[in-house]
Structure formats: structure tokens, C-alpha cells
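Asker: The amino acid sequence is not available; the structure is as follows:
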């Protein structure tokens, strides 16, 4: 038995040496064919790059002598022009006026006007006709039913501070009072989240429908807190749209967003088991997660090479895909695909031989990783089949979740599920508008003034 294992290890070592030689040969061939293969030399194929110590710079901090400046440019047409004329001649004392000017020196100052609350009273008159009928004028749209209320501009500012700038409720009320003079209450500020969520509901419904119809969809999840309880937060997003919702960490919870259960395109995600249940769509597993797991395996087993080999294959294919999206090459060449596919699968085979299956269901982390790489290879390498559209990582989904963590760090947890749901709805609307180049304050102001932003349909289908 020992002799059999020794022969198997010797055969695997010999196969690894043959593959290394094959890699070097294909690299040389690719270098001759493309002129700029963007691949590392064969000596670095399966090794982690060694960081060279950097020499200490002798330059001083700050802008260097001779560097180009980036000062504030003067406006060609200023909004206000103020002329300053000398009162009298400095020589003889004669009076001087604008007609005596022979030139001037320019200076421009950019500033904002001080913000002060303006009270506008609306009077809906009742008029009696000669026939005796009394007709009452209707109040303008947006004027609340109570005798005194705050307007759309102030409401939009408060929601912008709460949702996009992560300012807590109490500090939002204080900031508004200090800057505008409006003594708003914390209760009024807190009530705006539910109001704003209702205003953007139509836009969220369209965002949800467009996500379902899209070709690429990113999905991710993280934890948040409501009071003292931990809750799960899900996101479905693209480079143009974002939809966040609260739900348990389960298939049913993911379905609650109204997107994944109906999706038929390419779903980009980490390897969480709940996503595997969506069989109607195709999958792309996040390469960044796999790279991190392979790096951790290298730290656990520094004497082995399979993790370096698989990591190099994934990173190399990603570099080729980046070149395709940048327009440098029309597609990943067959030779490059063969080179990296062979390295990927051979690395898995070597790793599985070094980490045999243990009795029972529980396996080592390295074995579980290798089995996942083997069994889901097509879902891991799908980006190489369509490098122009399918991304290598799920960074889009992770970026969409970062504001939620920022909110927890700055403002603390939400105090109710209704408040958290409203915050996530408004955040989804603002993030989607921002991805289309719409300013976040402009987006929420449009919702309050009856001009709700709606995502364009043609761009996403």
C-alpha cells in the first residue's frame, strides 16, 4: 500500500513537471504571437511574487517643484460683477468716475448664499358668484393639510442627510436648525423615511422588473442590526441598478426581494448554498472569494503548489478578460484558454491527491475547496467564455452593501423594521439614480416635487 502511494506521488510530481514545461512552452508561443501576452514569465508561474523592499524616497511631501498646478479656474461669465473705482486722483485729487477707467484687474470669489427659512402663506379663497354659489379654490399640490408644515426642499434635505450622508436623526435636526433656522423636531425628521419610501415606490417597482430582465445580476448578503437583534440584508444589483431588502438568510428570504425567483440570466455570487437552488439561471462564482481561499490554503500548506497553480490560472484568465473589455484584444485566444484551463484542472487533481477524502461527511477546508473547484468548474470559469459581459468578481454586490455598514458605524442600528425597510428602499432609489449620473440630492428632491426619477428601460433590457 505504501509503495502504491509512493508511485502515485511520483507520477503526480512527474505530471506537474510536464505541465510546468508545457506552460513555459505556451507562454513563449503566446509571447511571439501577441507581442504583449501580459502573462508572468515561466519562472514565476507557480510562485507567489516576492515584494522587493522599496528604497526610501528623498522627495519632500507635498507638491514637487515644477509640478503642474490645479488651481480654481476663473469663470468666463460671472453671475455678479462689482466694479471698484478710485474716488479721487492720487496725484491732484480730482474726482474720478467709470468714464475715466483705462483697465482693471480681476478677482473672482465663489461662495454660497446663507440659507434662511422662508415662510410662504397659501390662501385658498372662497368666492361667491352672482348666482349665489360659493366656490373654493384648491390648495396647490404639495401643500400639507395642516395649517403649518415644512416644504419639499427642507424635506428633501433631511432625507438626503439621513440616507446618503448617514447623519443620525438628532444631528440632522440640529444641522438643519443651525444652517437654516428651521427648528425641526427629531420626530419629524424620523417620520420622513416612511414618507420618502412611499414617494419612490414606483421607481423601485421598475428597478425590480429591470433587474429580473437583465443579462447579468449580482447577489450578495450581509448582517445588520435592528435594535438588539441581528438581521440579514440581501442585495440584487447591476452596474446601473440597486435593490436592497431585509429577509432571513435563506432561499425564501432571498426570494422576498422579488428578483431572484424570476431571474433567468447569469447570477454572480459567492458560493453560498442558497444560491445553488436557482436552477433557472446560470451562475458565475466570485473569483475574488476563491483567490482569497486559495491564498489562505497556501498559508496553511506552504510546501504544496496546487493552490498557487490554480490561483495563477484564475488571475491569468482575469487579466485576459480585462484586456478584452478594454478593447486591446478581440477575445481570449485558444492557446491562452488551453494554457490556463490545463493549469487550473491539473492543480485541482494534484490538490485532491494530497488531501484525500476522509471517512464521514465532514471534510477538511482544503478538501472542500478543491471539491468545489472541481464540481463547479464551469460556473467558476464562465467569465472566460464571455469575458465582455460576465465579470470575474462580485465586487458590484459588495460595493452596494458597504453603505449599510457605514450607516451602522456612524448612525448606529435602526430601531424598527419599518424604519430599516424604508431606509433601504430610499437608499436603493438613490444608489440607482447615482449610477445613472443623477445627483443624490436632485434625485430625492425630484421625488418630493412630483418629478420622480425613473430608470430608462431600453438601457437595461
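Answerer: That came in fine, so what should we check first? Every value quoted in this text rests on a predicted model; they were computed, and no experiment measured them. Numbering: from 1, shown residues only.

Asker: Going by C-alpha atoms from here, please, whenever you check contacts or count neighbours.
Answerer: OK.

Asker: helices or strands up against the host helix or strand of residue 405?
Answerer: Residue 405 belongs to helix 395-411 when assigned by DSSP states H and E. Under the contact criterion of 3 or more CA pairs under 8 Å, 6 or more residues apart in numbering; DSSP states H and E, helix 395-411 touches strand 216-226, strand 229-237.

Asker: so which strand or helix has residue 175?
Answerer: Here residue 175, judged by DSSP H and E, is contained in helix 169-180.

Asker: Quick check: what element follows that helix along the chain?
Answerer: Downstream of helix 169-180 (by DSSP H and E), the next one is helix 186-199.

Asker: Just the buried positions in that following helix, please.
Answerer: Within helix 186-199, the residues that qualify as buried are 189, 190, 192, 193, 194, 196, 197, 199, counting by 16 or more other CA atoms under 10 Å.

Asker: try stretch 246-262
Answerer: Buried positions in stretch 246-262, judged by neighbour count with 16+ other CA under 10 Å: 246, 247, 249, 251, 253, 254, 256, 257, 258, 259, 260, 261.

Asker: need those in CSV with distance to residue 367, can you?
Answerer: Formatted as CSV, these follow (distance: CA to CA, whole Å):
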residue, distance to residue 367
246, 34
247, 32
249, 25
251, 26
253, 30
254, 28
256, 34
257, 34
258, 35
259, 33
260, 30
261, 31
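
Asker: of all those residues, which comes closest to residue 211?
Answerer: Residue 211 lies nearest to residue 259 out of the buried residues of stretch 246-262, by CA to CA, at 6.7 Å.

Asker: okay, now the one to match up with it:
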């Protein structure tokens, strides 16, 4: 207000002054509350902007290109192998697969022939290497024989896994499936690897079919893993993002010291946990990162991951 406006209110009497002061007091109170709200919001935003995988439950993927730092504290031990550590030195084997003998044919001193001279000593050196990697083609032939007595036509039985005129065998199938689903090599790179190493041209569709066949054969194995996890005293559960055909999915992991079960689902929360079917039936102690949907299951005991505790403490500090 200008000076003239204040004088005018004063001249109007005490009631006008009271009304003015009360109005200003209300405005000051509202402004004070607004400032307080904005300050709280600013602190919240600052806290969020300062959160990383090191001081909160955020995954490392949210850190971008920031250099991460381990929570592990440095020890006073020297670098390298510690006292009492058992190494894994390459040792000679008793029965090598192949022995190549190198013997001198003539004496380097006088030129005498040494072909029939018995060696005084043999020095051994062993090289551990892969054999030449190439596909071995096995042809299976089923013979048809007619019984001379009853004239019944008898046909030799092919092995169960031999179903086509030409096909890839179970060993190559298992190796490529391992590369794809454990070493996480994409199909396009796996096609190139097969061409470079095994000299075989293989299609992406064939790799998909190999995966399907292995999936069918591993159904009993998966059931056994689930049974062992449900029978254990404690479980570790977690979930991490992944992509299926370019769409965001979640890889749900359930494990103990001996067994690990992986389950991919398009959802992260309760819907996926129910579809997985392990946690809803578990009665022991489940250790997790306090992801809210886990607390829905109260037939088990909940224990929170100490790594996440340390991160939260660091964030508070």
C-alpha cells in the first residue's frame, strides 16, 4: 500500500485499521504456509535428485553414466592371493588324450644316427587346448528286412531324437541354448558365432525351435527346482527389468544357496508373483528389498536386505 492509502484508512477510523491489519495478517499467514510448502517440496526434489543406487533402493541402471562406488570398506590386506588361499594351478594329467614324441634323429656333435638309440630321459610338457571345432555328421540308416518265414516287413528303429532327414543334434542344441540363455548372446550374434566357430549356417528360427525343445525337456527340472525352493527355510526374491520383443518385462528371481528359479512376466507386482506361484505358498523367511507387493503375503516371515539398509542409512546421512 502507498502512504496515501494508509493515511486514508487511518482517517476512516479504528475499525478500518483493524480490518486492514487483520487482512494483512491473513495474507502473511497464507504466504508463510506457501513458503513452507515450497521449501518442503524443494527439499523433497533435492533428495530425489541426489538419490542413486548407492544411497537408496534405486537400481544401478538409473545411475546413468555416473561412476558407482562400492559400499565395501577398504581392508589392510595386501592385493593378490591371501595366505592360505588355495590356487587352481594348471596341473599335468596322468593319461593325456594324445602323445607326440619329439626325438633327435642325428647327433648334433658328430652326426651319428640316433634312430635305434634308447632315450636316457624323457621330458614331458602338456598343452591344454580345444580340438578342431567342426560339426560331425552321423548318418543313421534304418534297414528294412522281410521275414523269410511270414514275409512281414521289419524296419530298423531310428533313435528317438532322430526325426528328420537332416537335423542338428542334441549336443549342438544344448551348447547354443546355453550360449543364448545363460551367456545371454543375442540370436544374431549367435548365428555369427556358429558360422565362425563351427562353420555351420543356422537360422534364427532354428535357434527359436531349439529353445522350445529345451523348454519342453526342462519342465520336470523346473518343477523340481520349485519344490526344493518351497521346502527351504529361507528364500531371496528380487525382480529386474528386461525386454521381450522390444517390450518392457520383468525377470523375477527366487533363490536359495542351491537353487535359482527365473520367471519372466510383463508385470512387476502381485500379478506376476501369483503367476510364478512360489511366494504365495512359502512358509519360511523371505529376504527382499522391501518392494511393497511382497508384504501382501503374511504366511511367511519377512527379512529386509542389509545391502538396502546400508544404502538407506547412507541416504539419511
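Answerer: Right, received. Where do you want to start? Note that the coordinates shown come from a computational prediction; the quantities given were computed from them, not determined experimentally.

Asker: Any idea what the TM-score is?
Answerer: Aligned and superposed, the two chains score 0.67 in TM-score terms (TM-score structural alignment, normalised by the length of the second structure); 236 aligned residues with a CA RMSD of 2.7 Å.

Asker: still on that earlier bit, tell me which of the helices and strands packed on helix 395-411 of the first structure sits nearest to residue 176 of the first structure.
Answerer: That would be strand 216-226 among these, by CA to CA, at 26.0 Å.

Asker: show me where the stretch 51-200 of the second structure has helices.
Answerer: Remark: helices assigned in the stretch 51-200 of the second structure by DSSP state H, counting those that start in this stretch are 170-181, 187-198.

Asker: Please identify which of those helices is closest to residue 227 of the second structure.
Answerer: Residue 227 of the second structure lies closest to helix 170-181 among those, at 22.5 Å (CA to CA).

Asker: what comes up buried for the closest one?
Answerer: Residues 173, 176, 177, 179, 180 are the ones in helix 170-181 of the second structure that count as buried (16+ other CA under 10 Å).

Asker: what's the closest of the residues you listed to residue 161 of the second structure?
Answerer: Among the buried residues of helix 170-181 of the second structure, residue 173 lies closest to residue 161 of the second structure (CA to CA), at 11.7 Å.

Asker: what do we get in the first structure for that closest one?
Answerer: Counting by TM-score structural alignment, residue 173 of the second structure lines up with residue 155 in the first structure.

Asker: mind listing what the closest residue to that match other than its chain neighbours touches?
Answerer: The spatially closest residue to residue 155 of the first structure, leaving aside those adjacent along the chain, is residue 192, at 7.1 Å (CA to CA, 6 or more residues apart in numbering). Applying CA atoms under 8 Å, 6 or more residues apart in numbering to residue 192 of the first structure gives the contacts 155, 158, 159.

Asker: rewinding a little: just tell me the aligned range of the helix holding residue 175 of the first structure in the second structure.
Answerer: Using TM-score structural alignment, helix 169-180 of the first structure pairs with 187-198 in the second structure.

Asker: That stretch vs the first structure, mean deviation?
Answerer: Averaged over the aligned pairs, stretch 187-198 of the second structure sits 1.4 Å from the first structure after superposition, using mean CA distance after the TM-score superposition for the first structure.

Asker: Name the surrounding residues that touch that stretch.
Answerer: Outside stretch 187-198 of the second structure, the residues that touch it by CA under 8 Å, 6+ apart are 133, 134, 135, 176, 179, 180, 200, 201, 202, 203, 204, 207.

Asker: what do you get for stretch 411-430 of the first structure?
Answerer: With CA under 8 Å, 6+ apart, stretch 411-430 of the first structure has contacts from 163-164, 166-168, 193-194, 196-197, 200-201, 203-204, 224-227, 241-246, 407, 440, 443-444.

Asker: PyMOL command to pick out the buried ones of these?
Answerer: Here is the PyMOL selection string for the buried members of the contacts of stretch 411-430 of the first structure, based on 16+ other CA under 10 Å:
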select buried, resi 163+164+166+167+168+193+194+196+197+200+203+204+224+225+226+241+242+243+244+245+246+407+440+443+444
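
Asker: coming back round to it: and the helices of the stretch 51-200 of the second structure: which comes nearest residue 9 of the second structure?
Answerer: helix 170-181 (82.4 Å).

Asker: To what extent is residue 191 of the second structure buried, counted in neighbours?
Answerer: Residues contacting residue 191 of the second structure under the criterion other CA atoms under 10 Å number 19.

Asker: first to last residue in stretch 138-148 of the second structure, what's the distance?
Answerer: 31 Å (CA to CA, to the nearest Å).

Asker: Which residue in the first structure aligns with residue 160 of the second structure?
Answerer: With TM-score structural alignment as the criterion, the equivalent of residue 160 of the second structure in the first structure is residue 141.
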